[in-house]
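Engineer: sequence? don't have it. structure:
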């Protein structure tokens, strides 16, 4: 077995490493024991991940002599709620973990956000380890310290910046994902090429089938994505500037998630991001910032992979332009009522656009909604 790829996240005293490769779950005990000898662990996971992978993790921790208990929640975006968060906090306190112990976020992006936020506030802050089990979490949500839950007003509006002490991205666990879940995570991989790395996006256009198949190409794509995010986070940890670029497609995507009620049967996060990235490029072309060939190329690649690229592909639709605008105005990037979007001048040439005209956005969305449903390409599937 080849050695894992290591990507450092350089944040002074809060620096940590991301390890990427197959078989890391079986090594988790050794790696965590090196980080915190004799620490007790409280694992937060969901019932799906627990059924598939918890035994492997527990065996690894037992071999390393690390005491551990598990807190389990239901899978899905609905668990990023005040109700579930309160229960997780109470359950973590009940395990009697102390400030010198560790919380382990073991799951996809929902678990990482939920467990990381709990670690940020339990006993006024505990260290935690991210063991992401989805592609989306391995390339995005497990890295950079954003944690949080959803409000009825919008996604991720309650949370904290709280960096992990270690990230273990076991690429072999990705083989247990459904095709739909993997494709959803791929949207976040493509995002890094679209932000500032046109060569990477071109590589993905040529090699996406290899990434889907697994092996060296998949690990390379994950590592490139993590290096890109780690560099941005190191320069702008708390999103006062450049880090906002990582939200390419997310303003539209989060609004689509909100109006569909965070119902994963209709839309999951990565699918919302895929549609959102196409919308961001189309809106940029509408404003004359890039050529029409740019959004066409983005949409063609994401569609080839199997991702939705149109609002009309969402089962049950996406409400009205007014409902979407209400969700957009609750976005975290809104400043004193002014809309901020990530727009683009071309592939790999994204930038932060302040003070975008809300009327122009609403008119654009109304046109996209008027396209109607696209029964030929629904987002749901295996």
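Structural biologist: Arrived safely, thanks for sending. Predicted model, so just to flag it, every value in this text is computed and none were measured.

Engineer: okay, CA-based contacts and neighbour counts for the rest of this
Structural biologist: Will do.

Engineer: Confirm residue 261 sits in a helix?
Structural biologist: No - according to DSSP: H, G, I helix; E, B strand; the rest coil, residue 261 belongs to no helix; its state is coil.

Engineer: Give me the neighbour count for residue 353.
Structural biologist: Close neighbours of residue 353, defined as other C-alpha atoms under 10 Å, add up to 13.

Engineer: Three-state assignment for it, please.
Structural biologist: Classification of residue 353 using three-state DSSP returns strand.

Engineer: now it: how far from residue 146?
Structural biologist: Taking C-alpha to C-alpha, to the nearest Å as the measure, residue 353 falls 22 Å from residue 146.

Engineer: ditto for residue 343
Structural biologist: Taking C-alpha to C-alpha, one finds residue 343 at 22 Å from residue 146.

Engineer: and those two? which has more neighbours close in?
Structural biologist: The residue with more neighbours, out of residue 343 and residue 146, is residue 343; 27 against 22, by other C-alpha under 10 Å.

Engineer: try this one side by side with the last:
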């Protein structure tokens, strides 16, 4: 097992990474409990695969538990399901000193984290991420929230977990599409700040499905990079915005596709990273080789990397730009993009000409 410490003073916590953590979850969580009781929130798909293992692990430590199963999918990050979660936790008499366990991918982690942030003005929660995307990104850093009709993750709070248990063994149960979607967030870390990690991924990423050691390294390095950035900028006043490489495009595309299975979040991140590097090249910030290298790697992994890879019709370039205008990264009415001077050299740009963005989108539509 690897361990990454997220150093945030009184809000510090550990991210434990490795196979078998789900079966040991009771022993891992027990030291944090004031009384031996937890509430588990999961989704129907994850419950069928992993809930019994978690319950057995809790039983082994004498920890009582109850579980709420929500529908699977991005649409669950909504007001109705959020209200269901909060009301169930109150009915379960979860107290401020208790712990709520989020067992699932990014959707469950985000929703449960937000519910924990507002329940009794803040209860503790443990992230037990079950997807590659949630293990390397959404379970770490304390961003929680739900979607609105106006856009993705526009309602939420910063609320750090008490502990994160990333069981890399359970990634074996992921469908190939979900594993690849999660890889969109892994490759983002190399692109934004670690060219050496990106070099490693070009060689080793095809082995992530079958090589536990490669998987452990990819997850651990991604978490290390996120932890380092979150420690410098917990509430996204500066450096943390770098983690949004590809996300300005991604969130607009997710809104345009109705948060449906047409486009998974990690797929949108991969497409967004490819577009961000091409935008950087068009603005003269990086060489022509960089965006070509990004697209070549994504294609070699069998991933979506172009707008044309998204099934169905998309809005026009101007409408996509309008959707970007609702993004959380807008400051003083100006849209911020994460651009790059090369592989591993991302930076925040606030003065990108809208007409260049529109032309880029037109060319790819």
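Structural biologist: Great, that's in hand. Because the structure is a prediction, the values reported are computed rather than measured.

Engineer: what ranges do the strands span in structure 2?
Structural biologist: Along structure 2, the segments classed as strands by DSSP state E run 2-6, 13-18, 37-43, 64-70, 99-104, 124-129, 143-148, 151-158, 163-167, 337-340, 346-349.

Engineer: For residue 252 of structure 2, which of those strands is the nearest?
Structural biologist: strand 151-158 (7.9 Å; C-alpha to C-alpha).

Engineer: now the closest one against strand 143-148, angle please.
Structural biologist: Using axes from the mean of the first three to the mean of the last three C-alpha atoms, to 10 degrees, the inter-axis angle of strand 151-158 of structure 2 relative to strand 143-148 is 140 degrees.

Engineer: In structure 1, what stretch matches strand 151-158 of structure 2?
Structural biologist: Alignment of strand 151-158 of structure 2 against structure 1: residues 154-161, by TM-score structural alignment.

Engineer: average offset between that stretch and structure 2?
Structural biologist: Superposed on structure 2, stretch 154-161 of structure 1 shows a mean distance of 0.3 Å to its aligned residues (mean C-alpha distance after the TM-score superposition for structure 1).

Engineer: so how far is that stretch off the chain centroid?
Structural biologist: Offset of stretch 154-161 of structure 1 from its chain centre (C-alpha atoms, centre = their mean, to the nearest Å): 13 Å.

Engineer: Give the buried residues for it.
Structural biologist: Under the neighbour-count criterion of 16 or more other C-alpha atoms under 10 Å, stretch 154-161 of structure 1 has 154, 155, 156, 158, 159, 160, 161 buried.

Engineer: Could you pull up the residues touching the nearest residue to residue 147 of structure 1 once chain neighbours are set aside?
Structural biologist: Leaving aside its chain neighbours, residue 147 of structure 1 sits nearest to residue 113 (4.3 Å; criterion: C-alpha to C-alpha, 6 or more residues apart in numbering). If you count contacts by C-alpha atoms under 8 Å, 6 or more residues apart in numbering, residue 113 of structure 1 has them with 80, 141, 146, 147, 148, 149.

Engineer: residue contacts, the closest residue to the fifth one other than its chain neighbours?
Structural biologist: Which is residue 148 of structure 1. Leaving aside its chain neighbours, residue 148 of structure 1 sits nearest to residue 159 (3.7 Å; criterion: C-alpha to C-alpha, 6+ apart). Residue 159 of structure 1 is in contact with 117, 146, 147, 148, 149, counting by C-alpha under 8 Å, 6+ apart.

Engineer: Which of the residues you listed are conserved in structure 2?
Structural biologist: Contacts conserved in structure 2 for those, counting by both residues aligned by TM-score structural alignment, their matches' C-alpha atoms under 8 Å: 117, 146, 147, 148, 149.
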